[in-house]
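# structure for the following, please:
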Amino acid sequence: MAERMLQFVRLSQAQPEKRDVAARRADFGEIYRYQQFDTGAAAQQASRCSQCGVPFCSVHCPLNNNIPDWLKLTAEGRLEEAYEVSSATNTFPEICGRICPQDRLCEGNCVIEKGFESVTIGAVERYITDTAWERGWVKPPTPRSELPFSVGIIGAGPAGLAAAEKLRLRGYQVHVYDQHDRVGGLMIYGIPGFKLEKEVVLRRWRQYEAGGIHFHLNCAIGQDVTLSELRERHDAVFIATGVYKARDIDCVGGGLSGIVPALDYLTASNRINLGDAVPEFASGALDAKGKRVVVVGGGDTAMDCVRTAVRQGATAVTCLYRRDKANMPGSMREVKNAEEEGVTFEWLAAPEAFTGEGKVEGVRAIRMHLGLPDATGRQQVAPIPGSAFTLGAELVIKALGFDPEDLPRAFEEPALPVTRWGTLKVHHRTMMTELPGVFAGGDIVRGASLVVWAIRDGRDAAEQIDAYVKAKAGQTLAVAAE
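Below you'll find the predicted structure:
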C-alpha cells in the first residue's frame, strides 16, 4: 500500500481545471474540464489518500461511502472494481460527485486537509462513474427473479429514484408517479446545467425504464389519482415529493411585479435549456437579460440564481445576505465560482422594502451586525439604525429556502400525519407514517436538505418497505394455511 498510497507528502491537491470565466459565463455547460482529469490524474489524486484507520470522510458522508476503498482501487488502476464499490452504497455517484458540498462533508473532514489539503474525493468519484458509463459498466436495474408485489413511489426525485432502483433489483414491480413531464425532480428542474448537465440525469431515466421501472408522469396525486387509490393498487407506497413551497419576505412592496421565487426562476431557465417553450421567460418576467438583478438569500439555491442571471445576460447581479461570508449556509466553492463570474455580494445586509411603481425598481436594505449565539449556536443578527441603502433592481429573486406543501389536503388524505413544521411524520425506525403501508422520506420528512441525504432516505426506505411487504405476505400465507 505504501508504494501507491499516502502520496500526499509529495503530490499536491489538483482539482479538475475550470473553463475560462468568459467562456463559462456565456453558456450553461458544466464549468470543469472533466476530460482533463484522465486516468493518470485520477490515479495520482486518489493515491494521496492516507488510508487512515478511522476514515472521517466516510463517517461524514450521509451514505457512509467506502471512500478509502475506491480511492485505493483507483490508484491501482482497478476502475471497474472502484465503480462496484462506489455504486454499492450510492445510487448516483456521478451526480453526488458533481453537486455534493464536499468541502463541508467528505473533503472537509479529510484527515490530511489540515496542512496538505484534502484528497479530491468528489472529482475522483465523478471520474470513476463517468468512466463506468463510457465503458458500459452501468447496467439497468434488472432483477434475477420477479416478485408478485408492487410498490408505488410518489416523486421522481433522488429519494424516489433511489428507492425505485433498490426495490426493482429485488424483483418488485415499481411504479413511480410524478407531477412533472421529466424524471429527476430538482435535479432536472432546480439545479442549473453548469453544475449538473441534464443528460447526466436523463440517462438514468432511460436506464431505469430499460430495467422495468414504470413512470407515470404529468400525474398529480390528489387530482389524477388519490393516495387511497394508490394504496389499493400497490402493496406499499413511498412518498418522496420533496418540498417546493417558497418561503416569503414580509416587506413593504412585496407585491410588485418583478419579484419572483427562486424555484420559478430556475425551473424556467432549465426548461428553456431543455428546449421547452416557457411563456413567462418569453415575456421577460423570468429572464434576467439586460436587467439589474438582486438575489435575496445565502444558500446554494441563491448561488444557482446569481450564476444563472449572469449567464442570461444581466447587467449587474448582487447577492444580498443578512450574515457574513463565514456564516453562509451555501457551499464556499459555489460562492467562489460566483465571485469569479462577476457577482457582487452585499454581506450583512437584509431587505427592508421593495421600491417601485407597479414594477420593482429597487431594494431598500439595511446593514446588520452579528450578535450573540442563539439556542442553536448560530449568531443572531440585528439591524444597525440609520444604515439603510438602496440597490437598483428590475428583477428580485427570493431564495430563502422551501417549506412543505399541505400534502394531506393535496392528496385528499386528512389522516396523513404531519409535524408542526408541515413535514410528514414517520416512525424513524421504520420510516412508515401512521397509515399502514405508507412510507415517506427525503425532504418531505427532514425538510429542505441535500441530494445525498435524499438518496440515503430512499435507500433506507426501500429496505423497510421490503421488510414490511414480505412480513405482511408471510402473515397472509400463515392465515391461509390455518
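# alpha carbons only for contacts and neighbour counts from here, please
Noted.
# which residue ranges of the stretch 301-450 of the chain form helices?
For the stretch 301-450 of the chain, the helices defined by DSSP state H, counting those that start in this stretch cover 332-340, 407-410, 443-446.
# kindly apply the preceding question to the stretch 51-200 of the chain instead.
Assigned helices in the stretch 51-200 of the chain, in chain order: 56-59, 67-75, 79-89, 93-99, 113-116, 121-134, 158-169, 186-189, 198-210 (criterion: DSSP H, counting those that start in this stretch).
# so which of the helices of the stretch 301-450 of the chain is nearest Gln51?
Ranking the helices of the stretch 301-450 of the chain by proximity to Gln51 (Cα to Cα) places helix 332-340 first, at 25.4 Å.
# relative to the whole chain's centre, how far out is that closest one?
18 Å (Cα atoms, centre = their mean, to the nearest Å).
# what is that helix packed up against?
Here helix 332-340 touches helix 300-312, going by 3 or more Cα pairs under 8 Å, 6 or more residues apart in numbering; DSSP states H and E.
# which other residues reach the helix it packs on?
With Cα atoms under 8 Å, 6 or more residues apart in numbering as the test, helix 300-312 has contacts from 25-28, 191-192, 262, 265-266, 269, 287-289, 293, 295-296, 316-319, 329-331, 334-335, 338, 341-343, 397, 399-401.
# one more sequence to fold, the one below, so I can look at both together:
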Amino acid sequence: MPNVMLKFISLDQQQPEKRPAEIRKADFLETYRRFSDEQAKTQASRCSQCGIPFCSTKCPVSNYIPDWLKLTAEGRLEEAYALSFETNSFPELCGRICPQDRLCEGGCVIEPGFKSVTIGAVEAYITDQAFKSGFVQPIAPVKEQTQSVGIVGAGPCGMAAAVVLRQRGYQVHIYDRYDRAGGLLTYGIPTFKLEKEIVARRQKWLDDSGVIFHFNINISDKTDQGTLSFAELRTNHDAVFVATGVYQKKEVKLLGSQLKGAVQALDYLMASQRTGQPISPEIDARGKDVVVIGGGDTAMDCLRTAIRQGAKSVKCLYRRDKVNMPGSMREVKNAEEEGVEFIWQAVPEAFIGSDKIESIRALRTELGLPDAGGRQSVRVIEDSHFTLPADMVIKALGFDPENLSELWNDNTLEASRYGTVNVDKHNFMTSIEGVFAGGDIVRGASLVVWAVKDGQDAASQIAKWLKEQ
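Model (predicted):
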C-alpha cells in the first residue's frame, strides 16, 4: 500500500466544523460536528509518523496515536478502534472533552509551523464509527472468575476499572448515588461538550458485558432506604475499589457569600443537566447579570451554560491572566465567541446586597514569579476596588474530597492532610487490606483521562491481588 501519511506539508489543519456561535448558544447541542469519513482520513494523513511520538508521551494513557492515525488514513477502521481501545477504555469520551491543546495536540512535533494533527476529533470519530459499524462488541471473558469486585462510583474511573476487571472474568458490581452512570460526565459536563447519549451508550455496553449497576445507593453507616454500609460492601465482595471522585465544593469565605444568588458551580450545572434549564428560579440565569468566579473548565461550563439560559450578561472573574488559566484555551475561545466577557487579574472581595446579591466588589491583582506549579503567583493591589453588577454569582473554585472515613464510619481508612484517600502508589491499595482506590479521590480534582488511567491501572492491580488470595 502506498504511503498515505506525512501530508502535513500539503494539507492544512482542519478542525471539525464548529456550529456558529449565534446558533449554538441558543441550544445545548454539541459545539462541534463530527468528521466525515473523508475528513477523518485526510486529517489523520497529516501525521508525520515521527520517531519519538510526543503526542503519546503527553497522553496520560499513552495512546498509540500515530499508529491509529495511520490505520484511519488507510481506511482500516476496525483495526484503528482495536488499537485505540487497547490503551483507553473510553476514547470517544476523551476525544471530546480532553484538553488536547494541553496534552496530545500540544505535543505534536509539526506544531507550530504546520499546526498540529486534530487528534481528538479523529479519536472520537474512530469510536463513533466503530459503534455504527458493529465493531464494538460486549466483553466476553475467556474464563469467568467466581470472585467479585464492588466498585463505589460509576464515573470514568469506576467504569474504566470495570472494563479491565470484566475482561479478566471477574464479577463486577458498581454502586452509585445517582440514577445513571457517568458521574460528572453525566451530571456536571454540559451537553454542548458531551451529549449524554455518548455516556449512555457506554453504560449499555457495560450492561451487555455483564457489569451489574446498583443506582441510587449511598455507601453510608445510616440505615436509611437506599444505603449500604461500607462493612456490608466489603462482606459482599472479595475486593472493593473506591472511585467516588470529589464532590465537596470549595467555598469562598467573603462578606455576603451566603446571600441569595450566590450558588455553587456543581449545584448549578447538575440542575441544568437534568432538564436543560435549572429547576429552581434562584439558580436560573435568565435575564440576570451573572458573574462566574474561577478559571478552570468548570468555570467555562458555567459561563457557557448561563449564555444558553438567556442571561443578560455573563462575566468571568479570574485572578490571573489568560496565559495562566488552568482551563482549555479552546473553551475560553468558545466562551468569548458566545459573548462571555473575561475580567483578568481580579479577585472578589465582597458580595453586596441586603437579602440577595446586587453587585460584587473586586480588587485588581498583579502577577509575580512562578509558583511551585509553574504559574505566576498572585498579589492583590491595594485600593484597586471596582464593582460589577451581579444578580447571580457562580462559585467555580474546584472540589475537595469528602471525608469518607467519617461518612463510612471506618477510621481505619487513612486519608492525607488534604482529605484524599491514601494508597500504596504501586498497587493502589488503601490502608485496608482488599480495599483499593483511584481517580480524583486519590489524586484530587483532575482530568477525566487521568481518572480513566487510574481505573485501568488499579483494576490490573486488583486482579493481581485476587489471584494471590
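# what's the TM-score here?
Comparison of the two superposed chains (TM-score structural alignment, normalised by the length of structure 2) gives a TM-score of 0.97, and 464 aligned residues with a Cα RMSD of 1.1 Å.
# if we can go back for a sec, looking at the helices of the stretch 301-450 of structure 1, which is buried most?
Each of the helices of the stretch 301-450 of structure 1 was scored by mean neighbour count; the highest is helix 443-446, a mean of 24, by mean count of other Cα atoms under 10 Å.
# could you give me the buried positions within the helix or strand just after that one?
As assigned by DSSP states H and E, the chain's next helix or strand after helix 443-446 of structure 1 is helix 451-481. For helix 451-481 of structure 1, a neighbour-count test (16 or more other Cα atoms under 10 Å) marks 451-463, 465-466, 468-469 as buried.
# and if you look at stretch 246-255 of structure 2?
Using 16+ other Cα under 10 Å as the test for burial, stretch 246-255 of structure 2 gives 246-247, 249, 252.
# rewinding a little: wait, which of the helices of the stretch 51-200 of structure 1 is closest to Ala375 of structure 1?
Among those, the nearest to Ala375 of structure 1 by Cα to Cα is helix 56-59 (26.0 Å).
# grab the longest strand from structure 2 for me.
The longest strand of structure 2 (DSSP state E) is strand 376-389.
# residue range in structure 1 corresponding to that strand, please.
The aligned range for strand 376-389 of structure 2 in structure 1 is 379-392, by TM-score structural alignment.
# can you give me the end-to-end span of the matching stretch?
In stretch 379-392 of structure 1, first residue to last residue: 29 Å (Cα to Cα, to the nearest Å).
# give me the contacts around that stretch.
292, 294, 322-323, 361-374.
# now do that stretch: distance to the chain's middle.
31 Å.
# Val426 of structure 1 is nearest to which of the helices of the stretch 51-200 of structure 1?
helix 158-169 (15.3 Å).
# name the residues that touch that closest one?
91, 141-144, 153-154, 174, 176, 184-185, 187, 208, 211-213, 238-241, 441-442, 451, 454-462, 466.
# now do stretch 242-253 of structure 2
So stretch 242-253 of structure 2 is in contact with 151-155, 157-158, 264, 266, 395, 397-402, 435-441, 444-445, 455, going by Cα under 8 Å, 6+ apart.
# now swap in stretch 341-348 of structure 1 and tell me
For stretch 341-348 of structure 1, the surrounding residues in contact (Cα under 8 Å, 6+ apart) are 21-22, 25, 306-307, 310, 316-325, 367-369.
# whereabouts in structure 2 does it align?
Structural correspondence for stretch 341-348 of structure 1: residues 338-345 of structure 2, per TM-score structural alignment.
# start to end distance for the matching stretch?
In stretch 338-345 of structure 2, first residue to last residue: 21 Å (Cα to Cα).
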